[in-house]
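Asker: structure of the sequence below:
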Amino acid sequence: MAPRDHRITLLGKPGCHLCDDAREVIARVAGELGVPWEERDITLSEEDTRLYWEQIPVTLIDGVQHDFWRVDERRLRAALEA
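Answerer: Presented below is the predicted three-dimensional model:
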C-alpha cells in the first residue's frame, strides 16, 4: 500500500495546544507523502467525547488508533510507508 492510499484523522478539540502541535506534524508528513488527512472536533460528537476526551490529540490511520497525546513524526512516517 502506497502512503497516498492511507488516510490520517486527527481527533482534537478547540484550545488544545497538543492538538496544535500534532496538526503541524501531521500536515508536514502528510504533505510530503501525499497522504490525505482530516481533523475532527471531538466536542461535536458525544461518542467521540466519551471515547477520546482523556487522550487527545488522537491520531488515526485508516480509522485505527495510531497515537495519542503526542505525534511522533518518525513513527507516523514509518507507519505510512510500511
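Asker: CA only for contacts and neighbour counts going forward, please
Answerer: Noted.
Asker: list the contacts of residue 5.
Answerer: With contacts defined as C-alpha atoms under 8 Å, 6 or more residues apart in numbering, the neighbours of residue 5 are residue 35.
Asker: kindly provide the distance from it to residue 38.
Answerer: Note on residue 5: its distance to residue 38, by C-alpha to C-alpha, to the nearest Å, is 14 Å.
Asker: do residue 11 as well
Answerer: Counting by C-alpha to C-alpha, the gap from residue 11 to residue 38 is 9 Å.
Asker: again with residue 49
Answerer: 17 Å.
Asker: the two: which is more packed in?
Answerer: Neighbours per residue, other C-alpha atoms under 10 Å: of residue 49 and residue 38, the larger number sits with residue 49, 18 against 13.
Asker: tell me how far the more buried one lies from residue 13.
Answerer: Taken as C-alpha to C-alpha, the spacing of residue 49 relative to residue 13 amounts to 9 Å.
Asker: this one next, for a side-by-side:
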Amino acid sequence: MASTRRIVTLFTKAGQCSLCDDAKEALQRVQKRVVFQVKEVDILQNPSWKRLYQYDIPVIHVDDKLVQKHRVDEEKLYKILTN
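Answerer: Alright, predicted model coming up:
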C-alpha cells in the first residue's frame, strides 16, 4: 500500500514575520522525523487569506485543515502527521 504524502501549508507574511521564521524552522525539525510537503502561502498575495489570517500568522494547515496558529507545537504537529 503506497502512503500519501501529507501537505502542510504555512500561511505567512513574507519578510515581515519573525514568528513565521520560527515556524519554518520548526517545520524543518519535524520534517526530520516524518515526511511531508510544505507549501508556503504569502497572505499579502491573496485578499481572502489576508482578511482571514492577518492577525493570526503563522497559520498551519495539514491537508487543508487548520491545525495551529501563532506558534508551532512540534509534538502536536508530529502526532497529527503520523495519525
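Asker: any residues in contact with both of residue 49 and residue 13 of structure 1?
Answerer: Counting by C-alpha under 8 Å, 6+ apart, the contacts common to residue 49 of structure 1 and residue 13 are 42-43.
Asker: tell me how many other residues crowd the closest residue to residue 81 of structure 1 other than its chain neighbours.
Answerer: In this structure, residue 81 of structure 1 finds its nearest non-sequential neighbour in residue 3, 5.4 Å apart by C-alpha to C-alpha, 6 or more residues apart in numbering. Neighbourhood size, residue 3 of structure 1 [other C-alpha under 10 Å]: 18.
Asker: ditto for residue 9 of structure 1
Answerer: By the criterion of other C-alpha under 10 Å, residue 9 of structure 1 has 20 neighbours.
Asker: these two touch, right, it and residue 41?
Answerer: No: with contact defined as C-alpha atoms under 8 Å, residue 9 of structure 1 and residue 41 do not form a contacting pair (10.5 Å).
Asker: residue 37 of structure 2 maps to what in structure 1?
Answerer: Taking TM-score structural alignment, the alignment pairs residue 37 of structure 2 with residue 36 from structure 1.
Asker: number of residues surrounding the closest residue to that match other than its chain neighbours?
Answerer: Beyond its immediate neighbours in the sequence, the residue positioned closest to residue 36 of structure 1 (C-alpha to C-alpha, 6+ apart) is residue 7, lying 5.3 Å away. Residues within reach of residue 7 of structure 1, counting by other C-alpha under 10 Å, total 17.
Asker: do you know how far residue 7 of structure 1 is from residue 76 of structure 1?
Answerer: Distance, residue 7 of structure 1 to residue 76 of structure 1, by C-alpha to C-alpha: 12 Å.
Asker: now do the SS call for the residue lying closest to residue 22 of structure 1 once chain neighbours are set aside.
Answerer: Of all residues beyond its chain neighbours, the one nearest residue 22 of structure 1 is residue 71 (5.5 Å), with distances taken as C-alpha to C-alpha, 6+ apart. Classification of residue 71 of structure 1 using DSSP: H, G, I helix; E, B strand; the rest coil returns coil.
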